[in-house]
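# Just the structure for this:
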Amino acid sequence: MKKAANSKTSKAAAHKKKVVKQIQELGKKYPIIGVLNMESLPASSLLLMKKQLRGKVELVMTRKTLVKLGLKNLKLENGEKLLENVKGMPALMFTKENPFALYKIIKKSKTPAAAKAGQIAPRDLIIPKGPTPFTPGPVISEFAALGIKAGVEGGKVAVKEDTTVVKEGEPINAKLASMLARLSIEPMEIGLDLVCVFEKGVIYPRSVLDVDEKQFMADLMRAASEAFNLSIEAGITNKDNIEFLLGKAFREAKQVGLDGGVLAPELVEEILAKAYREASSVASEGNIQINN
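The predicted model follows:
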């Protein structure tokens, strides 16, 4: 029995060393490390994600202590901050893929799910203003217990105003989880939870990786337009505005020449035409005949 116990202990120790070594080797091989939280992830969802990410990432799933030890042994720049993001049931993802593109793949694969008691809210959860499917009764008191103002409208219970029932990062209690399910609100997401990504000493949290592409492009275009206008106003020349600035300078110089009657070759025709129009106007007022 003692020999068997020693054998198991020896195998466990060897496995731990192997996993820690694997983390170190992958950390040196790949420039990007993703920290995942696999808590509440069904096996079917994990298999699906592995299939979608095959050839793009290498996953290491093990105990939190081994994950932390492996990362610590890598002696990464800003490594202590990275360790703070190891939470829940952690896993590590090693890749050469763009972190933002990777997050997009992971996000698209997620599916909505009902909340369970004790789960952490992924964002501020809001019960929206408006009618509910409930008929008047005890449910009004249940709403009140959750801090939700409700009344009766058109024979149905209605929420009077948008109400934040739990903040991001806070646990969802049993009563709230039950109410969310009855309202058909599915605030949770089933899929890989990418907590953060580490690259060259920089840690990108989920909030940074989760880019609204349409809003990003709109912001980018607005910034480019504002920068262009600023360069025009300041007279700063570059390849993007030089044609516009030259055209602007030509038009302004031309106007100065016309106003001053400068007989430059480019202006003679317009100055003579202007003089003729002015002479015609004076002649018309004085009833004078002009011979062309």
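# okay, CA-based contacts and neighbour counts for the rest of this
OK.
# Which strand or helix spans residue 69?
helix 64-74 (DSSP states H and E).
# helices and strands around that helix, which ones?
helix 2-29, helix 79-83, strand 90-95 (3 or more C-alpha pairs under 8 Å, 6 or more residues apart in numbering; DSSP states H and E).
# let's see this one next to it:
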Amino acid sequence: MSSQTIADKQRTSYPKKKLLLYDELRELPNRFDVIAISKMSKVRATQLMTIRKKFRTTMKIKVIKNRVAQRSFEKTNNRKGLSDLSKELEGQCALLFTNISPFKLNLLFDKNKVFMPAKGGDIATKDIMIPAGNTGIPPGPVLSEFKEANVPTKIDQGSIWVSKDTAVVRSGGGGIISQKLASLMSKLNIKPVEAGISVSIAIANGLFLRENDLKINLDEYGKELAISFQQAISLAMEAAYPTPETIRGLVLKTHQNVLSLAIQSGYVSSDTIISLLSRASNDGQILAELVKKAGYTTS
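Now for the predicted structure:
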């Protein structure tokens, strides 16, 4: 039996849906400029559905078994970096196919993140605070939950009040949220877990990009861009390089230089006459003072 016959028999033994997905994954890398992986370990199903709906016209999102994708990519040899990307498929992943820059994609995903109630075992990405004030919860067994979380309380007007702002989880100290604390925060309507997807790894324009490569601080980047712009303008002015941004300054600078040269050389014009007369007056006063100091008198 030939190897082709064996391959055909193996192919017919797979479910039709899996075969269609296999074929689609062989074709998608050639249709899009960017291929990315998003780790789905902390992504809620509702978040993924929202992202699918919002980007349905600009992105293909495939949540599949890693081995199916890896087998498909093995047959797609003309895409640079695809084999390296394939090796990163571990755990629950989503494959993203798009023509949007991975840097812009990460920024778009950040804007679509929401805060969700915590579950036991979640890890805090930032310090979690329970604010001071009226919780609206009547006294009862829940008081023991506050005590266990080291949250100071008092009873006032028939409800539990938190006495002061209290950090219940520190992100730098492991940041693991217990089941009891998650339950307490749910009662207080505190939603500390940021949910959404982000780009973990991407290939684009021959580049292999990891998550840290794709993180952009827009405020810091904007400040650096403004500083670079001012430095470029200063350099262009010094080099007398004309651009739409420098031409006005260069014309003014040239005018000032020409005017200064004309005044220094005593050239009389409508632009220099006032300055020349003022300089002559000052020179005359200085000369008069020198003559007076020498013992001469002026009439």
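# Post the TM-score for the overlay when you can.
Aligned and superposed, the two chains score 0.68 in TM-score terms (TM-score structural alignment, normalised by the length of structure 1); 273 aligned residues with a C-alpha RMSD of 4.4 Å.
# quick revisit: now tabulate the helices and strands packed on helix 64-74 of structure 1 in JSON lines and tack on distance to residue 278 of structure 1 and mean neighbour count.
Below are the helices and strands packed on helix 64-74 of structure 1 laid out as JSON lines (distance: least, C-alpha to C-alpha, whole Å; neighbours: other C-alpha atoms under 10 Å):
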{"stretch": "helix 2-29", "distance to residue 278 of structure 1": "81", "mean neighbour count": "14"}
{"stretch": "helix 79-83", "distance to residue 278 of structure 1": "78", "mean neighbour count": "17"}
{"stretch": "strand 90-95", "distance to residue 278 of structure 1": "76", "mean neighbour count": "23"}
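# could the ones you listed go into TSV alongside distance to residue 121 of structure 1?
Conversion of the helices and strands packed on helix 64-74 of structure 1 to TSV gives the following (distance: least, C-alpha to C-alpha, whole Å):
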stretch	distance to residue 121 of structure 1
helix 2-29	30
helix 79-83	22
strand 90-95	18
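# closest to residue 222 of structure 1 out of those?
Residue 222 of structure 1 lies closest, by C-alpha to C-alpha, to one member of the helices and strands packed on helix 64-74 of structure 1: strand 90-95, at 33.1 Å.
# Which residue numbers in structure 2 does that closest one align to?
The alignment of strand 90-95 of structure 1 onto structure 2 (TM-score structural alignment) spans residues 93-98.
# Need the residues that contact stretch 83-99 of structure 2.
For stretch 83-99 of structure 2, contacts defined as C-alpha atoms under 8 Å, 6 or more residues apart in numbering pick out 28-29, 32-41, 58-66, 69-70, 73-74, 201-203, 208.
# And for stretch 4-20 of structure 1?
Outside stretch 4-20 of structure 1, the residues touching it (C-alpha under 8 Å, 6+ apart) are 62, 66-67, 69-70.
# To which residue of structure 1 is residue 63 of structure 2 aligned?
Using TM-score structural alignment, residue 63 of structure 2 lines up with residue 61 in structure 1.
# could the contacts of stretch 4-20 of structure 1 go into CSV alongside neighbour count and distance to residue 51 of structure 1?
Below are those laid out as CSV (neighbours: other C-alpha atoms under 10 Å; distance: C-alpha to C-alpha, whole Å):
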residue, neighbour count, distance to residue 51 of structure 1
62, 15, 19
66, 18, 25
67, 21, 23
69, 17, 28
70, 21, 25
